[in-house]
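Asker: here is the input, now give the coordinates:
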Amino acid sequence: MKKIFGHIYLFDFSSPFLGRSVADREFITALIRFGSFDEYHFFFESETILKDFQRHFADTIAFYAPNKVKTFPLYKLEEQLATTTYTVFHSSDPLIEKLIYLRSNFTIKEPFAITGYTHTLSSRNLSPGFLLTLLQQPQSCDAIICSSKCGQKVMENIFDTINNSFSQAFHQDIDYKGQLPHIPLGITTESYNKVSKDEARKKLGFPAENQIILSIARLTPSSKMDYYPILDVFSRILHEYPTARLVLAGGLSEEKENYLKELQVYAQQKGITDEIIFCPNFEDSYKHLLYSAADIFISPSDNMQETFGITIIEALASGLPVVCSDWDGYKELVTDGVTGYRVPTIMQKSYDAIDNLSLFSLNPSFIIAQYTAVNQDIMTERLLSLMSNDRLLTEMAENAKRSIVCYDWSQLIPQYESLWSSLKTEALLQYTPSSFSLHFSFYKLFSHYPTYHLEDTTVLSITDAGENILANRQELSINLIIKNFLDFHLLGSLLSNLKEKPLTNADLKARHRNYTQDLVESHILWLIKYGAVAYYEKDFRNNFDI
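Answerer: I've put the predicted structure just below:
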């Protein structure tokens, strides 16, 4: 019997900097190259999307599967389902309710498996789709494949939240009965390390002798990470290594150009403009050169939008030690002290006002990211330890390259095919046709992301930067969006209280009972994020007079 893969191709791969765009394009390329299906059927809503598909995949198809790939207009889908025996229909996102609907309501020649894949899981727009997915009753022959175990946990939290809400309202459970297997994204490892460091720097016009720290990511705090703390850390690095260079490369949309200008102004204020190389919207062909030219890769992501971290495995494949935040799927990609370092993160346990206000067209993952801190001191220490020890740098670089074998697409596609085969068997044995806006707490869904939560026992102290801010010797750099969420009187009061002596979080909140406790904690974390306040876990309490 033929094995046939089905996919409704709706995605636009025009952006080389959108993580999902890159991941989906690489997945389809790898599937065609390494897969063992007899046929691959792709359905298109428009001619424009078909041409986009052909532009990206024509060469791959011609070389690896010239007679296996078939394309159809979307209106042919019903006919194909009635006449073709499909193994699986795969969606490039986790919302599989539409595929379940068409399987249940169209005439099908034979039951087939349905799978989706997780990318960003922090969008409020997903909640109605997940409710519909549960209402469509996924079965044991269906799966939402998770790129990371952290993402897998978020999916479990999402379905538990929906089921609990539905059960309370309607006295009926709508449990998710499908599967949530974990299969990571991949890369083609042979594409990396093809250019020497010297050659790459020469082509890019980078200095030959300087130590280069590289970041490749969307240049936006709203869906990736806040770059102000990176500049703060790099400023400290330059005190020890004044010839170091920081390369910030990535996609930049027109509406985010002001953010880049803000970063450039901030760099100028700190006197580090000449040591930073900005590479917005670089040519796709430059990516491998950037990796080859660098010594260390950094990615202190603080945003729930991140689920996996494709640039992390690209950097590892390029032989770069990675210094990243201890956050999301990064936890699974970087072995701390072996292939790089994971820097501790901290966020508050909950903030009901943000969760509730996010119903009104806010970007909750960005707002929460502004109250999530990556430890600047430890990040600085980890970078300096690599920059000062060539032997350690070389050892981690070799470890990085060895660690990445399991993320090669040639190893991953067989895992997908094994899953699809077992799901197809389940569909043949068990399938029966299937006979609402919800509200999530992001803090609950992503509670396992940070290294620490801000506890009542957490000890807080003012830093030199905080004292400078309090004395008006240093200005705060504030994103225009978050500015509306900050109480400047509260910020000043928090710093003033901590200037007297270190306090526990509980004691500091007790001094500000005229504010909600959530508000106080969010402002404490914002001050931690920007280096004005330092935090210590309860084991350090004896070191302070509190």
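Asker: contacts, neighbours, all on C-alpha from now
Answerer: Fine.
Asker: which SS state does residue 62 fall under?
Answerer: Secondary structure, DSSP: H, G, I helix; E, B strand; the rest coil: residue 62 is helix.
Asker: what's the burial count for it?
Answerer: Close neighbours of residue 62, defined as other C-alpha atoms under 10 Å, add up to 12.
Asker: ends of stretch 498-510, how far apart?
Answerer: Start-to-end span of stretch 498-510 (C-alpha to C-alpha, to the nearest Å) is 13 Å.
Asker: before we compare anything, build this one as well:
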Amino acid sequence: MSESKRIWATLDPFFEPGPVLGRKVANTKFLRALLAVDPCDEYRFFLGDAGQADGLRAHVRKIAPDMLDAGRVRVLDRRELPRLLATEPVHCMHLSDCITSQPHAAALRNRYSRDIFPITGTIHSLSYSTFGTQFLRHLWAGTTRRDAIVCTSEPGREAVQRFFDWLRQGYGLDPEHFPAPQLARIPLAVDADELCPTRCEARSEAGSQGGPVRLLVFGRISHHSKMDLLPLLRALHRLVLAGMDPATVELVLAGWVDDGDDFLPTLRDLAANVGIPLTIAARPSEAEKVALFRSADIFISIADNPQETFGITLLEAGAFGLPVVASDYDGYRDIVVQDETGLLVPTIGPDSTPDADLLAPLTYDNQYHLLLAQRTVVEIPPLAAALKTLIESPDTRRAMGAAARQRVLDHYTWAGVIKQYAALWDGLWREPADPAPLRTMHHPLAMPYGTLFGHYPTRTLDPATLVRAGATGEAFYRGRDFPMLYSGLAGTIDPDAARKLVFLARKSVDTSTLIRKLVEAVPGMDQDSATVHILWSLKHDILERI
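Answerer: Prediction:
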């Protein structure tokens, strides 16, 4: 780490408006915590969309206005990356999702940056049918030991490793020539101070005083993309049939609901058949969400869908001091300590899925996720037993809830998570990385446009091509003509360099010599950029071929 200023960079805004999804919430919270903990000197967001840039600036204005005013948070055009990477050292680049741009960001870094700085990206949902291609991009010779995928859970880390093993086997790729990024494990987190358990005594003593025990499910209410809630109602029906008075419990389902979802009436009918009061709180506000958690006694999440990777709602429940009944599935088993912070319900799944494997690339994601979820079993008898244990014992609920909150405070606060990221970025700098063989290495899945389409024009620019400054070039050099420099080319074309071209081409000169002289005349200019300037100057009549 030779840089004097620690610059944190990204290609993502970490702020997305729209429907409330776990990924969006996690990214927004990460950004706020990053700027609050403030492990770097400057934060640069290289965005590709003006609307994103405006939205991010407005968001940062709310959460860290002083940093924005001081220029410590900068929102830049992504096309500026080559120039800025070549001129200013970067401490690290972190992406909000590892499957979008991470390998191509590494290729850009390898080409332009003096130092091979760490590049990291976080996993979210891993089960979309296109992700095989996305992970294949990570397997290339330009991946270094300073590149890492941040896995939020141990099952998620194993899934990513299985991706790489499967791809290498299928394409015959040996690990030595097709390395993968390192796999680090850093969890998501919650704001434990904001999500505090200030439930009233009457609520916390529910059940022991004869009031109903409130069971809360919070998340996407979707049987095809989150969890099938029918096993929960079947488990409650078992308890009623075994003698539990249905009036002793009430069920609250809350979270994102799709417009026109025809599954909600089915849930209402099943709850009515069981005799258990059911409340559905669709798309609650943040204040309503807090009230729902504070009024609950038991939190339930029986995820059965491979879209789930971590389980941030379980952390939220723990922060509110709630015991959890959860499926023993994916990242849930990282969060819940059995018999201490909650109860895990055994699950059964398939060891092969040939029909879904073939259909997934040809169907919508909700269709193949439903196929997969419906063959993933959350065992109903153990689910009923877990619910019975907590419904009948206020002392157990209280003890598990207190332990759950303490676990969140110890392991899942955003301040603690940001410190883990800072330690990761520093640690990756200690990994070996030789920039020399990486400089001209082209990513095999980045289209080489010049090679693919070089036959479209009449000719390509040959080193022996003779050019000279024309009348327009002379006028431009003397300030009497002003060629059009389109928006978006500011980081590609330097008008001062173009003026030097006119001076260097006062007499006819071959492009090879002209490139060499321009590289010598303009600090930071390389042969590729010099070639671009010559072609641009020919296009705008500043130079002409002879």
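Asker: any idea which residue sits dead centre in structure 2?
Answerer: Here the mean C-alpha position of structure 2 is nearest to the C-alpha of residue 97 (C-alpha atoms, centre = their mean), at a distance of 2.6 Å.
Asker: which residue packs closest to that residue, ignoring adjacent ones?
Answerer: residue 122 (4.8 Å; C-alpha to C-alpha, 6 or more residues apart in numbering).
Asker: where's that neighbour relative to residue 282 of structure 2, distance?
Answerer: 29 Å.
Asker: now swap in residue 110 of structure 2 and tell me
Answerer: 48 Å.
Asker: more neighbours, the two?
Answerer: residue 110 (26 against 16).
Asker: in structure 1, what sits opposite that one in the alignment?
Answerer: Following TM-score structural alignment, the counterpart assigned to residue 110 of structure 2 within structure 1 is residue 104.
Asker: contacting residues for that match?
Answerer: Counting by C-alpha atoms under 8 Å, 6 or more residues apart in numbering, residue 104 of structure 1 touches 433, 434.
Asker: so it: helix, strand or coil?
Answerer: Residue 104 of structure 1 ends up helix, using three-state DSSP.
Asker: what does the residue nearest to residue 97 of structure 2 correspond to in structure 1?
Answerer: Aligned counterpart of residue 122 of structure 2 in structure 1: residue 117 (TM-score structural alignment).
Asker: does that match touch residue 145 like I think?
Answerer: Yes. With contacts counted by C-alpha atoms under 8 Å, residue 117 of structure 1 reaches residue 145, the gap being 4.8 Å.
Asker: tell me the counterpart of residue 460 of structure 1 in structure 2.
Answerer: Taking TM-score structural alignment as the criterion, residue 460 of structure 1 has no aligned counterpart in structure 2.
Asker: okay, and residue 460 of structure 1 sits in which element?
Answerer: strand 459-462 (DSSP states H and E).
Asker: other SSEs contacting whichever helix or strand comes after that strand?
Answerer: Downstream of strand 459-462 of structure 1, the first helix or strand assigned by DSSP H and E is helix 464-470. In this structure, helix 464-470 of structure 1 packs against helix 488-500, with contacts taken as 3 or more C-alpha pairs under 8 Å, 6 or more residues apart in numbering; DSSP states H and E.
Asker: same thing but at 6 Å, please
Answerer: On a contact count with 3 or more C-alpha pairs under 6 Å, 6 or more residues apart in numbering; DSSP states H and E, helix 464-470 of structure 1 meets no helix or strand.
Asker: so for that helix, what gets flagged as buried?
Answerer: 465, 466, 467, 469, 470 (16 or more other C-alpha atoms under 10 Å).
Asker: adding distance to residue 388 of structure 1, write those out as TSV.
Answerer: TSV is the format used below for the buried residues of helix 464-470 of structure 1 (distance: C-alpha to C-alpha, whole Å):
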residue	distance to residue 388 of structure 1
465	26
466	29
467	30
469	31
470	34
